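[1] Okay, structure incoming, though there's no sequence with it:
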């Protein structure tokens, strides 16, 4: 189904949505309380980006509220500096996810994005379709399901995005989903399409490696991690990148 990008604007801000998925999307869609009142709020969690699973008319969706991380979070919280509608975090991620879908890459299907502007700052939200029956790579690692075969699949996944020039700003084990049908990359906030180049591609891989090691993938020793996880991942990555 081809995307039909539409924008709705009012005094609160603006909503960018795919009219091919839903002909109308209102501000209520971005409020967990709206879904709770309808008995459609499945789960809600906090963290850097508040996330809720909702049973929307278009199917189960993930509602994510953008929040800052690090030291700036204490000052700005969930507010971002206004520099124009097309440069807002949710609108940029919406369009990147649309491009990922167009390229046939396994990422979440985007439904809608919203910003609410208050003077020189704005807050933001994003709705994507939920990828069913999936675990993060971090959860697979914790359950001791990360072996050489799965590592190779991860390598192939990352290579497909890199070959298309898609840069993930935070490539870590929490942003790789392992589903029954295939693997997916999620959370493309601050991501973008770049000219394929070894420098940023290798930096992306190093970030993923640090994430895996931080979560205990090398707990049995660096040599074991290299032989059983990292080298199989790199082998399949390079083969896919060169294909």
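    Noted; the coordinates are in hand. These numbers were taken from a predicted model, which means no experiment stands behind them. Residues are numbered from 1 along each chain as shown.

[2] okay, CA-based contacts and neighbour counts for the rest of this
    Noted.

[3] Do me a favour and get the end-to-end distance for stretch 12-24?
    17 Å (Cα to Cα, to the nearest Å).

[4] and residue 222, how many neighbours does it have?
    12 (other Cα atoms under 10 Å).

[5] actually residue 174, not the one I wrote
    Residue 174: 19 neighbours (other Cα under 10 Å).

[6] Verify the stated contact: it with residue 140.
    No - if you go by Cα atoms under 8 Å, residue 174 and residue 140 don't touch, sitting 10.0 Å apart.

[7] What is the distance between stretch 136-143 and the centre of its chain?
    17 Å (Cα atoms, centre = their mean, to the nearest Å).

[8] What separation do you get for the nearest residue to residue 213 once chain neighbours are set aside and residue 147?
    Nearest in space to residue 213, with sequence neighbours left out and distances taken as Cα to Cα, 6 or more residues apart in numbering, is residue 219 at 7.8 Å. In this structure, residue 219 and residue 147 are 14 Å apart, going by Cα to Cα.

[9] which one of these two has more residues nearby?
    Shown here are residue 219 and residue 147; by other Cα under 10 Å, residue 147 has more neighbours (16 against 11).

[10] next, the one to line up against it:
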């Protein structure tokens, strides 16, 4: 469980074990840029900052809202008890998965900034070295059967620990330069030991993301045979 460090009347930082030295400044991109430690910035559904810290390369992201509400309110959430906030829950889940040896980012710290009835939130995790998301990989590389089976087996390990990934898609799966598979982005994910067919729904969601990108990209190395290879890895003993 992350340790809680109130830093001001409105800021609360919570830090994973063995991640000493984190302060609220670590959640400010300008702080890293002033030290020439801001390695790069990536944009997609939100901005992500890659920074060079005393703990090694880290990934910083700010939580943002989705859907139509994001047009008028991108970063503010209704206030909740700390344990119910999005960064606290994601950090706690990452700590559980990391302790179980699952292939997920190592958690570092989170911060909640409260103001009136709302809060903003940030999360720091360790960067996965030499890794690229599967969406980008498949635009320039065709994977072999063993790679697809490994993807399926990695998802199976997640499900075996009763972890429901609320947004399992080809953007949230990564491959490093050793072909090791990683799963990322556990916002709004949780453990659910009840067998309510959510594992099947997770896989169906992933399949839809592959099909969607196949129809949108001029080059995207994915086929029904690849999907069957992934399922073979998932269902292997």
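    Thanks, I have it. Keep in mind that what you see is a predicted model, and the values were worked out from it rather than measured.

[11] List the contacts of the spatially most central residue of structure 1.
    For structure 1, the residue nearest the mean C-alpha position is residue 187 (1.4 Å; Cα atoms, centre = their mean). By Cα atoms under 8 Å, 6 or more residues apart in numbering, the residues touching residue 187 of structure 1 are residue 175.

[12] Tell me the counterpart of it in structure 2.
    Matched by TM-score structural alignment, residue 187 of structure 1 corresponds to residue 185 in structure 2.

[13] All the strands of structure 2, in order from the start?
    3-6, 11-15, 38-43, 47-53, 56-62, 77-78, 107-115, 118-126, 131-133, 163-164, 173-176, 181-183, 190-191 (DSSP state E).

[14] Between those, which one is closest to residue 95 of structure 2.
    strand 107-115 (6.2 Å; Cα to Cα).

[15] residues in structure 1 aligned with that closest one?
    Going by TM-score structural alignment: strand 107-115 of structure 2 matches residues 110-118.

[16] quick one: that stretch to structure 2 mean distance?
    Compared with structure 2 after the fit, stretch 110-118 of structure 1 shows a mean deviation of 0.5 Å (mean Cα distance after the TM-score superposition for structure 1).

[17] from the chain's centre, how far out does that stretch sit?
    For stretch 110-118 of structure 1 - counting by Cα atoms, centre = their mean - the centre lies 16 Å from the chain centre.

[18] buried residues in stretch 26-40 of structure 2?
    26-27, 29, 32, 37-38 (16 or more other Cα atoms under 10 Å).

[19] And stretch 151-160 of structure 2, by the same measure?
    Neighbour-count burial for stretch 151-160 of structure 2, with 16+ other Cα under 10 Å as criterion, is recorded at 151-159.

[20] Residues touching it, excluding its own?
    By Cα under 8 Å, 6+ apart, stretch 151-160 of structure 2 touches 102-103, 164, 181-182, 199, 229-236.

[21] ok, so what distance separates residue 209 of structure 2 from residue 90 of structure 2?
    With Cα to Cα as the criterion, residue 209 of structure 2 and residue 90 of structure 2 are 23 Å apart.

[22] now residue 104 of structure 2
    12 Å.

[23] now residue 134 of structure 2
    For residue 134 of structure 2, the distance to residue 90 of structure 2 - Cα to Cα - is 22 Å.

[24] Make JSON lines out of the strands of structure 2 and add distance to residue 84 of structure 2.
    As requested, the strands of structure 2 are exported to JSON lines (distance: least, Cα to Cα, whole Å):
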{"stretch": "strand 3-6", "distance to residue 84 of structure 2": "14"}
{"stretch": "strand 11-15", "distance to residue 84 of structure 2": "13"}
{"stretch": "strand 38-43", "distance to residue 84 of structure 2": "27"}
{"stretch": "strand 47-53", "distance to residue 84 of structure 2": "23"}
{"stretch": "strand 56-62", "distance to residue 84 of structure 2": "17"}
{"stretch": "strand 77-78", "distance to residue 84 of structure 2": "11"}
{"stretch": "strand 107-115", "distance to residue 84 of structure 2": "11"}
{"stretch": "strand 118-126", "distance to residue 84 of structure 2": "12"}
{"stretch": "strand 131-133", "distance to residue 84 of structure 2": "29"}
{"stretch": "strand 163-164", "distance to residue 84 of structure 2": "17"}
{"stretch": "strand 173-176", "distance to residue 84 of structure 2": "26"}
{"stretch": "strand 181-183", "distance to residue 84 of structure 2": "23"}
{"stretch": "strand 190-191", "distance to residue 84 of structure 2": "12"}
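
[25] Could I get the full set of helices for structure 2?
    Per DSSP state H, structure 2 carries helices over the ranges 29-34, 86-99, 134-140, 145-160, 198-216, 224-235.
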